[in-house]
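K.L.:
predicted structure and sequence below. I'll ask about it afterward.
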Amino acid sequence: MALTIEEAAILDVIERYEFKYLVPERLVPAIRETACAVGRRDRYANEDGSYRIRSLYFDTRGFDLYWANAREQRDRFKLRVRTYPGKKSPVFLEVKRRVQDVIIKSRACVPAADWRELVEHRHPAALERLAPGPRKAAEKFIGALHRHDLRPVVIVDYQREAYESTLDNYARITFDRRVVCQRKEALDLEASDGRWRPVDHPVQTQTHEPVCVLELKFERRPPAWMVALVRRLDLVRRSFSKYCYSVNAQLTLPDTRAARLEGGPLP
């Protein structure tokens, strides 16, 4: 299932592994120290070393993508539109597929002014304005959207602190904090300040202290320094889907959670 370099370049594809952990904030300085020793801060970070990410997630009326993730199906995917608030950012149309532990992500970088028209109407002129790589990735996104009859469900917004290794071809450490969400059924990335609900709150994560979402990302096998870090701090992998946790955060009545998911839109 591995892609050749040429195939990846054509589709603008990232193929990697992602290991997730919920780590107490008290462990972050030690992890950050390792990240700085083997690499550097993400080049797109703000002065405080972080940047915001906002994603609009799509699903079916029956929330099939949610249930595939919640049940940890071996082959599943997510569809999202991503932007970076506070920056003059284009919009990225992303299909993120997981096959066992392998993550395969295709993304199309499109102008912020064009993405809605492109997604809703497959606008030929907007497609033609894209380079061949982004065009193929956009067609893949739009094809999945219409084939599965997907619609906007929820917006997820969070702060990311990221580091990239200078010792490896591809290895990254990211910390995600202040994860919030709100219901979204329209095809846009706007949000109302008063409607955010917390996703990484201890009540949601079932932890006794504040945590952040740590992700270790790498190609094929984890670098030796990453393995040593996990062993030294005794980190334990934990599934944490921001999309699934966000859907759960919108469902405040546990007794009717499944019925609401299977029967209709979020409250």
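P.N.:
Happy to help now that I have it.

K.L.:
for the rest of this, base every contact and every neighbour count on C-alpha atoms.
P.N.:
Fine.

K.L.:
now the helices for the stretch 51-200 of the chain?
P.N.:
64-70, 115-121, 124-128, 132-147 (DSSP state H, counting those that start in this stretch).

K.L.:
quick one: these as JSON lines, columns for mean neighbour count and distance to Val13 too.
P.N.:
Listed next are these as JSON lines, based on neighbours: other CA atoms under 10 Å; distance: least, CA to CA, whole Å:
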{"stretch": "helix 64-70", "mean neighbour count": "18", "distance to Val13": "21"}
{"stretch": "helix 115-121", "mean neighbour count": "17", "distance to Val13": "19"}
{"stretch": "helix 124-128", "mean neighbour count": "14", "distance to Val13": "18"}
{"stretch": "helix 132-147", "mean neighbour count": "19", "distance to Val13": "8"}
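
K.L.:
this is the comparison structure:
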Amino acid sequence: MNLKYRHELKYFINQHQYQIIRQRLKNLVKQDKHVGPTGEYAIRSLYFDDINNKALHEKLGGIRDRAKYRIRIYNNDDRIIHFEKKIKFRDYIAKLKEPLTREIAEKLISGNYEVLRHSDKPLLIELHEEMKNNLLRAKVIVDYVREPFVCENGNVRITFDKDLRTGLNEVDMFDANLHCVRAIDDNLIILEVKYDEYIPEYIRLALQLEGLNRQSASKYVMCRKFLKTNSWEDY
């Protein structure tokens, strides 16, 4: 598997900071080509973890090198479904992904890993082994709205993630009417900055990152804390 590692910075910002930074960026960079008329799109991910909640405990324990698995869709649409593995290595991140059909996605969500038994895709072979040997299973839905900006210099991607919600114990990620509850303070937005080798100085000045509240809590962890207690949720 070919991995492209990138830097990733995360910050909590309030509505006032968001308005200021967003206004600066609009004069400097372009919006992502996939946004809708509002300049945003919706992201829904269903995260998986194993019988020991390895991904959760490694994050809470501060383990630097770790990985998470998820199925992701956009705008509650099943035309594009990806299974993804997000890898953290030291201060870098990388992502691997493979497309899924809705039929296969639903079987994986139900715990049926045999649908991947004859796959020739390394990532899906890995998923099959994780589900079979380590009881990797769907755990929590993470739902939010993203407003993305991109800058070709340094391959910088800046996103404002808003209205973070979780689907509690429900795992039907294709349900457009899924009942989700807010998993973050109403006034908070998650600012993420991803880049290859450098952030151009004019972008750094616009973001003024040094004055922001850098945070490490993942959306997965923030949403897991809202889960109702199940036999595997007693962490």
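P.N.:
Received, thanks. Not measured: the values here are computed from a predicted model.

K.L.:
thinking again about what came up before, which of the helices of the stretch 51-200 of structure 1 sits closest to Pro90 of structure 1?
P.N.:
Closest of those to Pro90 of structure 1 is helix 115-121, at 9.0 Å (criterion: CA to CA).

K.L.:
circling back to that earlier point, looking at the helices of the stretch 51-200 of structure 1, which is closest to Lys105 of structure 1?
P.N.:
helix 132-147 (9.8 Å).

K.L.:
what residues sit buried inside stretch 14-34 of structure 2?
P.N.:
Judged by neighbour count using 16 or more other CA atoms under 10 Å, the buried positions of stretch 14-34 of structure 2 are Asn14, Tyr18, Ile21, Arg22, Leu25, Val29, Gln31, Asp32.

K.L.:
quick one: that stretch aligns where in structure 1?
P.N.:
Mapped onto structure 1 using TM-score structural alignment, stretch 14-34 of structure 2 covers residues 24-44.

K.L.:
what's the mean deviation for stretch 29-39 of structure 1 versus structure 2?
P.N.:
By mean CA distance after the TM-score superposition for structure 1, the fitted stretch 29-39 of structure 1 averages 2.6 Å away from its aligned residues in structure 2.

K.L.:
re the thing from before, distance between the match of stretch 14-34 of structure 2 and the chain's centre?
P.N.:
With CA atoms, centre = their mean, to the nearest Å as the basis, stretch 24-44 of structure 1 stands 20 Å off its chain's centre.

K.L.:
measure it end to end?
P.N.:
Taking CA to CA, to the nearest Å, stretch 24-44 of structure 1 runs 25 Å from one end to the other.

K.L.:
who touches it?
P.N.:
Contact with stretch 24-44 of structure 1 is made by 49, 51, 161-167, 173, 209-212, 229, 233, as judged by CA atoms under 8 Å, 6 or more residues apart in numbering.

K.L.:
likewise stretch 35-42 of structure 2?
P.N.:
The contact list for stretch 35-42 of structure 2, computed with CA under 8 Å, 6+ apart, reads Gln31, His34, Tyr74, Asn75, Asn76, Asp143, Tyr144, Val145, Arg146, Glu147, Pro148.

K.L.:
buried residues in that stretch?
P.N.:
Burial within stretch 35-42 of structure 2, assessed by neighbour count using 16+ other CA under 10 Å, is assigned to Glu40, Tyr41, Ala42.

K.L.:
tell me which of those is nearest to Asn169 of structure 2?
P.N.:
Nearest to Asn169 of structure 2 among the buried residues of stretch 35-42 of structure 2, with distances taken as CA to CA, is Ala42, at 20.1 Å.

K.L.:
quick check: the gap between that closest one and Glu129 of structure 2.
P.N.:
According to CA to CA, Ala42 of structure 2 and Glu129 of structure 2 sit 31 Å apart.

K.L.:
likewise for Thr229 of structure 2?
P.N.:
As for Thr229 of structure 2, its distance to Glu129 of structure 2 is 27 Å (criterion: CA to CA).

K.L.:
which part of structure 2 matches stretch 100-112 of structure 1?
P.N.:
Matched against structure 2 by TM-score structural alignment, stretch 100-112 of structure 1 falls on residues 90-102.

K.L.:
gap between that stretch and the chain center?
P.N.:
On CA atoms, centre = their mean, the centre of stretch 90-102 of structure 2 falls 10 Å from the chain's centre.

K.L.:
mind listing what the aligned partner of Ala162 of structure 1 in structure 2 touches?
P.N.:
Using TM-score structural alignment, the partner of Ala162 of structure 1 in structure 2 is Pro148. Contact partners of Pro148 of structure 2, counting by CA under 8 Å, 6+ apart, are Gln31, Asp32, Val35, Gly39, Glu40, Arg157, Ile158, Thr159, Phe160.
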